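Trainee: task: produce atomic coordinates for the following.
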Amino acid sequence: MIDAVFTLLQAALAEPLWPAAAAIVLCAGVVKGLTGFGSALVMMPVLSVIYGPAAAVATMQLIDGPLAWTMLPGAARRCDWRRVLVLAGGAAVGMPLGVIVLRLADPEYLRAAIALTVLIMAGLLASGWRYRGRPGTALSGGTGLAAGLLGGSTGIGGPPVVLFWLGSQADGASVRANLIVYFAVGTISGLISLTAAGLVTGAVVGAAISLAPLFALGMWLGAKGFRLATETVFRRAALTLVAASGVSGLML
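Mentor: Prediction:
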């Protein structure tokens, strides 16, 4: 078992562009720890170029998912569990459909779609838009469904949910807690769908093992920064990295 893991790790580190993957994963971890979201937005444009869209989605889920659970204890106390679970339920329905799109779509089109999605959503988030009132079950479930479809096909399922919470009147700490819990719960359906589709390969596991420690380090640094940063600072920092990642995905 140990020899097999070591072999997968060696193969992952032999990838010529692994340093670029490592750098973007570290940045993604910082964003995740700082804001509770954005790791896929930062990772996917670059990882999809290095590994291909399908492998990048699976690698991102293996890196981000298990480590997201380490942030749950602190977030659970502030979380709006009822609304988060409705969102997660909608995502669980949409995720398998998105994975079907991932398997059938042309990789080049998916790369462009990933990068453009990142830039569009970064612009919406940067606009500071908010909606009034308390969202109902239909809006919550529909938002989750859209997030699942987008997450399964591009690996970037966060933007609809992020807009859902950032568009509310919740304070920054509550938004961060809700997003942490949502993504931690959503990881389960994501990994099940990807595994069932045969996308969690040995190469994907090796890449995830090689990159996960850097993501964990970034999350730790980001969490430390959250205690010091104002709400405006952490949102601007995340969006700057997100936009830069989207641009890089279109240029690579």
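Trainee: can we go C-alpha only for contacts and neighbour counts from here?
Mentor: Fine.
Trainee: do you know how far V118 is from V205?
Mentor: As judged by Cα to Cα, to the nearest Å, V118 and V205 stand 25 Å apart.
Trainee: would you do the same for the sequence below? I want to compare the two.
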Amino acid sequence: MTAAEYALIAGVIFLAACLQASSGFGMGMLAAPVIAIVDPALLPATLILLALLVTVLVTVRERQHLDLRGTGWALVGRIPGSFLGAWLVAVLSREGLAWAVVAVVLTGLVLAGRGWAPRPVRANLIAAGAASGIMGTATSIGGPPMALVWQGHEGPRMRGTMSAFFMVGSTISMAMLWMAGAVTAEMLTLALWMVPAVVGGYAASRFVNRFLNPARLKALAIGASALGSVLLIVQLVL
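Mentor: So this is what the prediction gives:
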């Protein structure tokens, strides 16, 4: 990659980490389309590793607000979903993976825009966990299903609960991808170079949280994700 491409990825990772640490989700929806434009081969492992770092930091910060029961039931679905997601990575081409990213992001945007809000009962948590496992492992975008089912939580509780779920879920996804041979040295190297951008985004979220209410955060995530998807679609078509 060129220096400009490294700078572009670092910038979007900074913003995505800030969004993730502020809202509990959105890192993949914002960053995955941009990374796919630069090089789809870097997905999904690079972004999952970076998201894992963010979720560890946020889980520690919001540890007093966790919904451990809900997280446990969601993880029941996440494990089998991760197996299927790893299989999809193994069989999809680079272009196929890029189109999968577009499909997942646009589906999340439609559901968010329609305001669908399933109750966080056991069956819904397991189903959302499974969907998150498939989507998160295959495309690095596992947030939309969990955001839908947990959207009724207050800010700290939502951030902490989702971060705890994704901390464990991302570890499972990385293990599945490693077993499937879908983790390369290039992915690990890029993830290491992007650590300062992640830490900077996390630090910035402490200030952002003071000014952005949930409605503004949701609008920011939807707008940024839509823009990234449009750019990726244009590149794929052309």
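Trainee: of V118 and V205 of structure 1, give the one with the bigger neighbour count.
Mentor: Between V118 of structure 1 and V205, V118 has the larger neighbour count (other Cα atoms under 10 Å), namely 27 against 20.
Trainee: give the contact list for the counterpart of that one in structure 2.
Mentor: Per TM-score structural alignment, the equivalent position to V118 of structure 1 in structure 2 is V105. With contact set as Cα atoms under 8 Å, 6 or more residues apart in numbering, V105 of structure 2 has these partners: M29, I141, S225, A226, S229.
Trainee: just tell me what W73 of structure 2 corresponds to in structure 1.
Mentor: Structural alignment (TM-score structural alignment) places W73 of structure 2 against V86 in structure 1.
Trainee: and if you look at W193 of structure 2?
Mentor: Alignment note (TM-score structural alignment): W193 of structure 2 maps to S210 of structure 1.
Trainee: what's the average distance of the helix or strand encompassing that match to structure 2?
Mentor: According to DSSP states H and E, S210 of structure 1 maps onto helix 202-228. Helix 202-228 of structure 1 differs from its equivalent in structure 2 by a mean of 1.4 Å after superposition (mean Cα distance after the TM-score superposition for structure 1).
Trainee: what residues in structure 2 pair up with the helix or strand just after that helix?
Mentor: Once the chain leaves helix 202-228 of structure 1, the next helix or strand it forms, by DSSP H and E, is helix 231-251. Taken onto structure 2 by TM-score structural alignment, helix 231-251 of structure 1 occupies residues 214-234 there.
Trainee: and for stretch 179-186 of structure 1?
Mentor: Mapped onto structure 2 using TM-score structural alignment, stretch 179-186 of structure 1 spans residues 162-169.
Trainee: that older thread, quick one: distance of the match of helix 231-251 of structure 1 to the chain centre.
Mentor: Between the mean C-alpha location of stretch 214-234 of structure 2 and the chain-wide mean there is a distance of 13 Å, by Cα atoms, centre = their mean, to the nearest Å.
Trainee: with stretch 184-202 of structure 1 instead?
Mentor: Using Cα atoms, centre = their mean, the offset of stretch 184-202 of structure 1 from its chain centre is 13 Å.
Trainee: would you state the helices of structure 2 in chain order?
Mentor: 3-23, 27-38, 45-61, 68-91, 94-114, 122-139, 143-150, 155-179, 185-193, 195-208, 214-237 (DSSP state H).
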